[in-house]
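**Student:** Sequence plus the predicted model coming up.
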Amino acid sequence: MTAEAGTTMRLAEHHSTSAHPGERGERLGLAHRDEIRSTVALYRAFYRELGIPVEQETSIAAACHAALAGWYPVLAEEIGAVAAAAGLEPAALMAVTARTEILAIANPQREGECSTAVLLPPDRGGATAAPETIQTWDWHESLVPAALLWEYPSVQGLRVKTFTEFGAPAKIGVNDAGLGVHFNILHHRADHGRGGVPVHAVARRILDEARTVGEAVAIARSAEVSASTVITVVTSEPGAVSIEICPAGVAEVHAGQPGGVPAAADAGSGAAVLLHTNHFLDPGLAAGEHTPDASTTYARLEHLRARAGELAGQDAVRRAQAMCGPAGDAAPICFQPDRALPPQEQWTTLLTVSLDLGGYGLEYAAGSPAVMARGAERF
């Protein structure tokens, strides 16, 4: 099945009513026990295929769990409850929660994950619209036969909706304060195998607590991590920043900087655009870039820059179509698996998603932007 025809990934929905981390985690673990156990098993087999010994995996998972318990104990409690309800030890569930940290010790794969675009509409006489966003999520289809759309109340009093993998606390999402996050992996020479706060937990805490860009940046800066990522935070204020996070430090990239370009003049929107793929844009952190030269991350960013002027002022479906452009599903942002390669080397655009910040929702399609161009679902 090609990306144009959609993916085989099944999306399950779960709506939590309890803000208590133990109760919420237990109910999630009971409701999706099979999917959680399957995802853990698939990731642990994947690590063996990459040559990561089980001893290193478990050591990193344990170190990440300890770091999380010190940094965000509420989430550590939830993870423990999910694991127990699913019949797993917390360290086993951390094989997914800390997947970025475990993968950091392997040679970076020749490809990356995800292309993100955020459009900040101009101020028109004091009236500003919320940012418009879109992201692809590219990964190995064999690792994610099913994924989760999860709504829950946070301990801090916000309601959150997130797309994530079973066993990961959050990935792409929005809260009812009008703040949302997009998520892209990065690789830096400072990444290491000693463990740290999982980057998926950083995204989760931002969704749980933050109402402003400044609060999100403060949360990101407070975490000691062992792997790299970029969390693009957008708010209905409007505001946006790509927070590049790695063990060497944290940097902020704003529209108009290396990752941001003005909308094309003929678009007539005047929107500022913040773009990110899978390499560092901050000049200081970019000096330690560890993404393979063979990656398409640079070509995908150039494609987004070329399409930026067509993205603003569109609904989610038309934005997806504009993101592809005339190339359609042959655009570099649309991954289609090469079935001649081993499953762990096949890349697929598994999801395309836009954040509705004002309406507290995710608009999405299971597949590439070319699939979403034919219609989107809402969560």
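**Tutor:** Ah, there it is. Since this is a predicted model, take the numbers as computed values, not measurements. Residues are numbered from 1 along each chain as shown.
**Student:** can we go C-alpha only for contacts and neighbour counts from here?
**Tutor:** Will do.
**Student:** for the stretch 1-150 of the chain, what spans make up the strands?
**Tutor:** In the stretch 1-150 of the chain, the segments counted as strands under DSSP state E, counting those that start in this stretch are 10-15, 115-120, 132-139, 146-153.
**Student:** Take this one as well and set it beside the first:
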Amino acid sequence: MNDDAVFPRVEIEGPPRERGLQYGRAVPERIAASVALYQGEMLRRGVSVPRQRELAARFVPVIGAFGADYLDEMQGIADGAGVPLEDIVLINARTEMMYGSHDAPEVQSKLVEGCTGAIILPEATRAGRLLHAHNWDWRAECADTSIVLCIRRDNAPDMLTFVEAGGLARHGFNSAGLALTGNFLQSDRDFKAPGAPLGLVRRKMLEAPNMAAALKVLWAQPRACSNNLMLSHSDGEAIDLECAPDEIFWIAPEQGLLVHANHFVSPAARVKLRDTGLATFPDSLYRDRRVRSLLAPHVGHIAREHVTAALFDTFGAPDAVLRSPKPAVFDAISATVATIIMEPASGTMQVARKPYEDPRFSEYRL
């Protein structure tokens, strides 16, 4: 990590419980801040801390069934950071708990997580190497609760993931060349049935040795709510996966570009389900187009500066590709927490913290 890096880099290795202990001991303050953030979010939704832990306990067998190693790792994080296991579950299942809780069903209409992502295939770049980029729009406070986590594995690819402290994965890439980012989607099928937390699905996909194995993870696992996943491989493949809880729709790159914001784009999805997120994020319609139109003139010689310019676009501010801070529901402040540009072929991730304030990037290496 560079001396001026803006997010702590944590490296862990060994068996699951030991990895978790290393993680929890490395950044206990940030983990405590993550816990406080989501406990506060739940309190503002009328869910007491004891009730939160009851709800989190319901996810323990779900997580164990999805992957016992994940539960061991989360217990290690909890022990290392000195917090209850349920608090680590809250961080890893925060979408499902915040919006799927029966204690506060009305909040399903008040989702506020944005994001704009782009993948540029090698043939469209100047250097001939795939670029996978993302603006993570969420709670502004997460600029102080996030880390870059490097996971060394004996029986799976190593990975580098940008994640909220205490989480197992969010956006990242692995040593096998796979890269993955996620965007918020919302549909009328959400929270009708339980499913594995989205963060853990991403973690398992990032453990895959190849693209087919990552896709099999996704198809094998029902989810509680919708979300969009952008999956790429450094050898020059990419696909966008619009996931409803019980069905997956896909979009292929065009002219070497794949761009996605926060609305369903697949014609099949638009026919088969109702996109309930556009009422919250109508700006998604132009954010998607803005990024694509800013990149398209440079196809064949796209470099990081072109990707940065597209993701720093301020048309429609504060409801822009680069989201400057604005009030959100339940007294929150929404903003672009970080801009992430990954080049999995070279094993690098560049991250800008609060890019609406400071456009400089720090580089992290796998």
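**Tutor:** Okay, I see it. This one's a predicted model, so the numbers in the text were calculated from it and none came from an experiment.
**Student:** Tell me how the two chains score on TM-score.
**Tutor:** Once superposed, the chains reach a TM-score of 0.86 (TM-score structural alignment, normalised by the length of the second structure), with 349 aligned residues with a C-alpha RMSD of 2.8 Å.
**Student:** that older thread, could you identify which of the strands of the stretch 1-150 of the first structure is most buried?
**Tutor:** Of all the strands of the stretch 1-150 of the first structure, strand 115-120 has the most neighbours on average by mean count of other C-alpha atoms under 10 Å, namely a mean of 28.
**Student:** Out of the strands of the stretch 1-150 of the first structure, the one nearest Tyr364 of the first structure is which?
**Tutor:** strand 132-139 (9.2 Å; C-alpha to C-alpha).
**Student:** Which strands or helices does that closest one pack on?
**Tutor:** strand 115-120, helix 316-324, strand 348-356 (3 or more C-alpha pairs under 8 Å, 6 or more residues apart in numbering; DSSP states H and E).
**Student:** Of all the strands of the stretch 1-150 of the first structure, which one is nearest Ser59 of the first structure?
**Tutor:** Among the strands of the stretch 1-150 of the first structure, strand 132-139 comes nearest to Ser59 of the first structure, with 24.6 Å by C-alpha to C-alpha.
**Student:** who's in contact with that closest one?
**Tutor:** Strand 132-139 of the first structure has contacts (C-alpha atoms under 8 Å, 6 or more residues apart in numbering) with 112-121, 182, 312-313, 316, 319-320, 333, 335, 347-356, 368-369.
**Student:** gap between the nearest residue to Pro369 of the first structure once chain neighbours are set aside and Thr136 of the first structure?
**Tutor:** Leaving aside its chain neighbours, Pro369 of the first structure sits nearest to Ala320 (4.8 Å; criterion: C-alpha to C-alpha, 6 or more residues apart in numbering). Taking C-alpha to C-alpha, to the nearest Å as the measure, Ala320 of the first structure falls 10 Å from Thr136 of the first structure.
**Student:** Which residues are in contact with each of these two?
**Tutor:** Thr352, Pro369.
**Student:** distance of the residue nearest the centre of the second structure from Arg45 of the second structure?
**Tutor:** Residue closest to the average C-alpha location in the second structure (C-alpha atoms, centre = their mean): Arg170, at 3.8 Å. According to C-alpha to C-alpha, Arg170 of the second structure stands 24 Å off from Arg45 of the second structure.
**Student:** can you check Val217 of the second structure too?
**Tutor:** 32 Å.
**Student:** Could you do Ser284 of the second structure as well?
**Tutor:** 26 Å.
**Student:** Also Ser266 of the second structure?
**Tutor:** From Ser266 of the second structure to Arg45 of the second structure the distance is 33 Å (C-alpha to C-alpha).
**Student:** who touches the residue nearest to the centre of the second structure in this structure?
**Tutor:** Thr161, Phe162, Val163, Glu164, Thr181, Gly182, Gly199, Arg202, Arg203.
**Student:** now do Arg30 of the second structure
**Tutor:** With C-alpha under 8 Å, 6+ apart, Arg30 of the second structure has these contacts: Asp144, Thr145, Ser146, Ala165.
**Student:** what's the answer for Phe361 of the second structure, then?
**Tutor:** For Phe361 of the second structure, the contacting residues are Ala5, Gln350, Val351, Ala352, Arg353, by C-alpha under 8 Å, 6+ apart.
**Student:** How many neighbouring residues does the closest residue to Ala320 of the second structure other than its chain neighbours have?
**Tutor:** Once flanking residues are discounted, Ala320 of the second structure sits nearest to Thr314: 5.1 Å by C-alpha to C-alpha, 6+ apart. Applying other C-alpha atoms under 10 Å, we find 18 residues neighbouring Thr314 of the second structure.
**Student:** okay, Ser266 and Arg45 of the second structure: which has more neighbours?
**Tutor:** With neighbours defined as other C-alpha under 10 Å, Ser266 of the second structure and Arg45 compare such that Arg45 has more, 18 against 15.
**Student:** quick one: the aligned residue in the first structure for Ile333 of the second structure from Leu143 of the first structure, how far?
**Tutor:** The alignment partner of Ile333 of the second structure in the first structure, by TM-score structural alignment, is Gln346. Going from Gln346 of the first structure to Leu143 of the first structure by C-alpha to C-alpha gives 11 Å.
**Student:** where in the second structure is the aligned partner of stretch 20-34 of the first structure, by residue range?
**Tutor:** Aligning stretch 20-34 of the first structure against the second structure (TM-score structural alignment) gives residues 15-29.
**Student:** what do we get in the second structure for Thr100 of the first structure?
**Tutor:** Aligned partner of Thr100 of the first structure by TM-score structural alignment: Thr95.
**Student:** typo on my end, it should be Gly359 of the first structure
**Tutor:** Correspondence of Gly359 of the first structure to the second structure, assessed by TM-score structural alignment: Ser346.
**Student:** ok, for the alignment partner in the second structure of Val233 of the first structure, nearest residue in space, not its chain neighbours?
**Tutor:** Here Val233 of the first structure is matched to Leu231 in the second structure, going by TM-score structural alignment. Spatial nearest neighbour of Leu231 of the second structure, chain neighbours left out: Leu180 (4.7 Å); criterion: C-alpha to C-alpha, 6+ apart.
**Student:** Figure out the helix or strand that the residue lying closest to Gly249 of the first structure once chain neighbours are set aside lives in.
**Tutor:** Closest residue to Gly249 of the first structure apart from its sequence neighbours, by C-alpha to C-alpha, 6+ apart: Leu285 at 7.6 Å. For Leu285 of the first structure, the element it lies in under DSSP states H and E is helix 283-286.
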